[in-house]
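> Fold the stuff below for me.
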Amino acid sequence: MKTIQAKEVETRYNDLNVVDVREAEEVAEGKIPGATHIPLGVLEYRMNELDKNTPYVMVCRSGGRSSQATRFLQDQGYDVTNMEGGMMSYNGDTEK
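Modelled structure (predicted):
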C-alpha cells in the first residue's frame, strides 16, 4: 500500500485528489480543502464516483479507516495512497 505523510499533503493538497472517509460529524469539524467526502461505510456503493485513471489520497481521523479504504479501492483497480496519521497528524488548512 502506498502512503503519504500528512506534512506533504499540507503543502500539496491543491494538486491532490483527496477523499475523506470519515463520518459526517467528523468532517463537519473541518476537512482538507477540496476533499471529497465519501464515508467508509458507503464507499463500496459510491466508488463509481471515482475515476480509476485518477490518483487519490485517502484520509480519515487517524489513518485506520483510510488504510481500509485504500486496500479496498486498490483491490478494485484504483490508484490510491493512504495519508499516514490521518487528520490527527494534519496541521494544514481546513474548510467546513
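
> all contacts plus neighbour counts: C-alpha atoms, from now on.
OK.

> Tell me, how many residues neighbour Leu50?
Other residues within reach of Leu50, judged by other CA atoms under 10 Å, total 15.

> Could you also give me the structure for this next sequence, so I can compare it with the first?
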Amino acid sequence: MKTAEQMVAEARARIEEWDVARLRATPDAVVVDIRDVRERAKGHIPGSIHAPRGMLEFWWDPQSPYHREVFAGDGPFVLHCAMGWRSALAAATLKEMGFEVAHLDGGMEAWIEAGGPVETPAPKG
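This is a model prediction of the structure:
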C-alpha cells in the first residue's frame, strides 16, 4: 500500500513544478485553481480559472461531453491547490492523458507567503 505522501512524491518526480516567482514572471500563464468551491470562496489568485479537482479530467478532455474550451488553449497551464499536493497529483494525471501542464509548488499557501495578490468574491446579497 502507498501513502498519499508517497503518491505525491512520485507525481512531483514526473511533472514540471513552478515556484511563485516563475508564475508571477509569466503573464501569459493560465492559472487553474483546483480547490473546492469553499476554499476558493476564501480567496483566489486574480484571473485564475476554477476547475474543481473532481471535474478536471472531464473538463480538459476534448472528447468529453463536459469539455471546457478554455483548456484547449496554448497555456502554459499551471494548476494549484492549497499546499501543492492535489495539484501535483492532478498535473501527473493530466500529463498521463497527454496534456502539458505544471503545478505551483506550495500552492496557495506559497502564493500568499510570497505576497501574491488575493482576490475575494464580493459578498452575495
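
> Can you calculate the TM-score here?
For this chain pair, the superposition-based TM-score is 0.88 by TM-score structural alignment, normalised by the length of structure 1; 95 aligned residues with a CA RMSD of 1.6 Å.

> okay, which residue is most central for structure 1?
Residue closest to the average C-alpha location in structure 1 (CA atoms, centre = their mean): Met58, at 2.3 Å.

> measure it to Asn82 of structure 1 for me?
5 Å (CA to CA, to the nearest Å).

> Please identify the residue in structure 2 that aligns with Ala6 of structure 1.
Aligning on TM-score structural alignment places Ala6 of structure 1 opposite Val20 in structure 2.

> so who does its match touch?
Leu104, Asp105, Ala110, Trp111, Ala114 (CA atoms under 8 Å, 6 or more residues apart in numbering).

> can you do 6 Å?
Contacts for Val20 of structure 2 (CA atoms under 6 Å, 6 or more residues apart in numbering) come out as Trp111.

> what do you get for Pro52 of structure 2?
Ile34, Arg35, Asp36.

> Skipping its backbone neighbours, what lies nearest the last one in space?
Closest residue in space to Asp36 of structure 2, ignoring its immediate chain neighbours: Pro52 at 5.5 Å, by CA to CA, 6 or more residues apart in numbering.
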